[in-house]
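**Q** no FASTA, just this:
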């Protein structure tokens, strides 16, 4: 007799998805519950957090992160007090971090100010789980984490990590996890990097709707494909990798 799966137990993990940027926002939350995808719905501005939280309030599998995206700091730094007002009620924080890409480099000093303040506030309150953006700024991100967020005061997941092998080792030593999406596995260089990451620190993500496949934005359920690709990259069976990701998530959230 086949056992019916427990609908409260996740099967998949999408630890970084912009759920509120899909046209069918509410339907997508229902889909995550139906497909048993433990989904971290990140926000890009603190003003978006209350409505996102309301829509996911009855979800078994979707959790909302309070964010202030580094690419928006030039226009949104003044929303930091709003972020700090909501922070006591937010267990998950993101998307936050630094972006030193050409389009956003002019705001980098402001990004650093905001990032440092957020990390220190998270450390003061304790128990937060952060998903962090680090485009062309991995070393700076790690410097700030090392200075402002002790490992016993919060946990960090590096979203779409594309640093060097040395930076990956440093991040792992600081207790960081790494969320992997399918796009990261497209290039041989990044596949090699992913292959070097500690197996017990790996999670999966979509970064949808920004990542597309065949012209369609990825949805949280599409991490099933990423798990299979990640298993190939790590020479494991898809079932073993699926179990590993879920075990890593349980360890992460046990903070």
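**A** Everything's here; your move. Note that this is a predicted model, so its numbers are computed, not measured.
**Q** going by C-alpha atoms from here, please, whenever you check contacts or count neighbours.
**A** OK.
**Q** what helices and strands are in contact with whichever strand or helix holds residue 232?
**A** According to DSSP states H and E, residue 232 maps onto helix 223-233. Packing partners of helix 223-233 (3 or more Cα pairs under 8 Å, 6 or more residues apart in numbering; DSSP states H and E): strand 12-17, helix 188-196, strand 202-204, helix 238-253.
**Q** that helix versus helix 238-253: what angle between them?
**A** Between the axes of helix 223-233 and helix 238-253, defined by axes from the mean of the first three to the mean of the last three Cα atoms, to 10 degrees, the angle is 110 degrees.
**Q** relative to strand 12-17, how tilted is helix 223-233?
**A** Using the same axes, to 10 degrees: helix 223-233 against strand 12-17 is 100 degrees.
**Q** and helix 223-233, what's buried?
**A** If you call a residue buried by 16 or more other Cα atoms under 10 Å, then helix 223-233 has these buried ones: 223-224, 226-231.
**Q** nearest to residue 194, of the residues you listed?
**A** Nearest to residue 194 among the buried residues of helix 223-233 is residue 230, at 8.4 Å by Cα to Cα.
**Q** ok, now which ones touch that closest one?
**A** Counting by Cα atoms under 8 Å, 6 or more residues apart in numbering, residue 230 makes contact with 185, 241.
**Q** for residue 209, see how far away it is.
**A** 20 Å (Cα to Cα, to the nearest Å).
**Q** kindly report the same for residue 122.
**A** On the measure of Cα to Cα, residue 122 and residue 209 end up 27 Å apart.
**Q** about what we covered before: could I get the helices and strands packed on helix 223-233 as JSON lines with mean neighbour count and distance to residue 43?
**A** Below are the helices and strands packed on helix 223-233 laid out as JSON lines (neighbours: other Cα atoms under 10 Å; distance: least, Cα to Cα, whole Å):
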{"stretch": "strand 12-17", "mean neighbour count": "28", "distance to residue 43": "9"}
{"stretch": "helix 188-196", "mean neighbour count": "16", "distance to residue 43": "26"}
{"stretch": "strand 202-204", "mean neighbour count": "27", "distance to residue 43": "18"}
{"stretch": "helix 238-253", "mean neighbour count": "17", "distance to residue 43": "19"}
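**Q** try this one next to it:
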């Protein structure tokens, strides 16, 4: 394959009209994808896509911190044993929309949910796909307590990284990898961190259908657009495009155990 979109959501309703065409468009360009679950229902949908496409389509299963459904641990254990489920998540902490008067209650709920995902990842020996928004201190604290028991080679992937150098260093010390998406094609605030993180720890993502890269801003994102993220990363790091493609594919295969 030429590229791997390490975090996308083609199972979501935005792709109902043309899902197969979107997937085939990516596969024809030698772009593989990891469809990331955010609820039990769309985690199952992501797994179903793995079964529909023998090559190039993988899944993660988990519950986004904003989602309030009951976390069915036993179902996730059973489903997580599927050979093409390559990580646990999207999980983590998101305090962005939490009302101040509900903060303590919501923080406690999200941390408990996150800890269940970590236990699941440890049991299944699979990496975490971590979402963190306005919550780096707590995410670091929760992971630090469990890191010794997490998969040693790549314990987790920090999705859509927007943290500081200090945050990056902590997660590098944990052994994590980092995904970057469409934002780096038009927002120069990430250039310094993109040069700071070692090339062996960077993955590419689209987060489709959200956050389309240039030149597709304002449109529905899709996995085939990950090539624009690769071009942007090559430009920031002043590295050959083909080298970026090769390195990020190697990184994704290592992170997810993809052969």
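**A** Received it, and whenever you're ready, just let me know what you need. Every value quoted in this text rests on a predicted model; they were computed, and no experiment measured them.
**Q** could you dump the buried residues of helix 223-233 of structure 1 into TSV and include distance to residue 180 of structure 1?
**A** Below are the buried residues of helix 223-233 of structure 1 laid out as TSV (distance: Cα to Cα, whole Å):
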residue	distance to residue 180 of structure 1
223	9
224	12
226	8
227	9
228	12
229	10
230	8
231	12
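**Q** closest to residue 245 of structure 1 out of the residues you listed?
**A** Within the buried residues of helix 223-233 of structure 1, distances to residue 245 of structure 1 taken as Cα to Cα reach their minimum at residue 227, with 8.3 Å.
**Q** residue in structure 2 paired with that closest one?
**A** In structure 2, residue 227 of structure 1 lines up with residue 230, judged by TM-score structural alignment.
**Q** from residue 122 of structure 2, how far out is its match?
**A** From residue 230 of structure 2 to residue 122 of structure 2 the distance is 31 Å (Cα to Cα).
**Q** try residue 216 of structure 2
**A** Counting by Cα to Cα - residue 216 of structure 2 and residue 122 of structure 2 are separated by 38 Å.
**Q** and the aligned residue in structure 2 for residue 47 of structure 1, how many neighbours?
**A** Applying TM-score structural alignment, one finds that residue 47 of structure 1 aligns to residue 41 in structure 2. Burial of residue 41 of structure 2 is recorded as 13 neighbouring residues (other Cα atoms under 10 Å).
**Q** checking residue 41 of structure 2 next. Helix, strand or coil?
**A** The local conformation at residue 41 of structure 2, judged by DSSP: H, G, I helix; E, B strand; the rest coil, is helix.
**Q** go on, the one 4 residues further on?
**A** Assigned state for residue 45 of structure 2: helix (three-state reduction, three-state DSSP).
**Q** need the contact list for it.
**A** residue 11.
**Q** re earlier: between residue 216 and residue 122 of structure 2, which one's more packed in?
**A** Higher neighbour count among residue 216 of structure 2 and residue 122: residue 122, with 19 against 14, using other Cα under 10 Å.
**Q** any idea how far residue 144 of structure 2 is from that one?
**A** Taking Cα to Cα, one finds residue 122 of structure 2 at 14 Å from residue 144 of structure 2.
**Q** do residue 35 of structure 2 as well
**A** As for residue 35 of structure 2, its distance to residue 144 of structure 2 is 27 Å (criterion: Cα to Cα).
**Q** of the two, who's got more company?
**A** residue 35 (31 against 13).
**Q** do I have it right that the match of residue 227 of structure 1 meets residue 245?
**A** Yes: using Cα atoms under 8 Å, residue 230 of structure 2 is in contact with residue 245, at 6.6 Å.
**Q** related to what we said a few turns ago, counting neighbours, go ahead and name the busier of residue 122 and residue 209 of structure 1.
**A** Neighbour count, other Cα under 10 Å: between residue 122 of structure 1 and residue 209, residue 122 has more, with 26 against 18.
**Q** for the one helix or strand the more buried one maps to, which positions count as buried?
**A** In the assignment (DSSP H and E), residue 122 of structure 1 maps to helix 108-125. Neighbour-count burial for helix 108-125 of structure 1 flags 108, 110-112, 114-123 (criterion: 16+ other Cα under 10 Å).
**Q** for it, give me every contacting residue.
**A** Residues contacting helix 108-125 of structure 1 (Cα under 8 Å, 6+ apart): 70, 73-74, 77, 80, 84, 87-88, 96-100, 128, 144-145, 148-150, 153-154.
**Q** mark which of those are buried, thanks.
**A** Buried, going by 16+ other Cα under 10 Å: 70, 73, 77, 80, 84, 87, 96-100, 128, 144-145, 148-150, 153-154, out of the contacts of helix 108-125 of structure 1.
**Q** quick one, what contacts the equivalent of residue 26 of structure 2 over in structure 1?
**A** Residue 26 of structure 2 maps onto residue 32 in structure 1 when the alignment is built from TM-score structural alignment. Going by Cα under 8 Å, 6+ apart, residue 32 of structure 1 touches 38-39, 61-62, 220-221.
**Q** over to residue 62 of structure 1?
**A** 29, 32-33, 37-41, 56.
**Q** counterpart of it in structure 2?
**A** In structure 2, residue 62 of structure 1 lands on residue 57 (TM-score structural alignment).
**Q** what is the neighbour count of residue 170 of structure 1?
**A** 14.
**Q** quick check: closest non-adjacent residue to it.
**A** Using Cα to Cα, 6 or more residues apart in numbering and skipping residues adjacent in sequence, the residue nearest residue 170 of structure 1 is residue 142, 7.9 Å away.
**Q** hang on, isn't the one you found packed against residue 169?
**A** No: using Cα under 8 Å as the test, residue 142 of structure 1 is too far from residue 169 to be in contact (11.1 Å).
**Q** which one's more surrounded, those two?
**A** residue 142 (20 against 16).
**Q** wasn't the more buried one part of a strand?
**A** No: using three-state DSSP, the assignment for residue 142 of structure 1 is helix, not a strand.
**Q** distance of it relative to residue 77 of structure 1?
**A** For residue 142 of structure 1, the distance to residue 77 of structure 1 - Cα to Cα - is 21 Å.
**Q** do residue 141 of structure 1 as well
**A** For residue 141 of structure 1, the distance to residue 77 of structure 1 - Cα to Cα - is 18 Å.
**Q** which strand or helix spans residue 133 of structure 1?
**A** strand 128-135.
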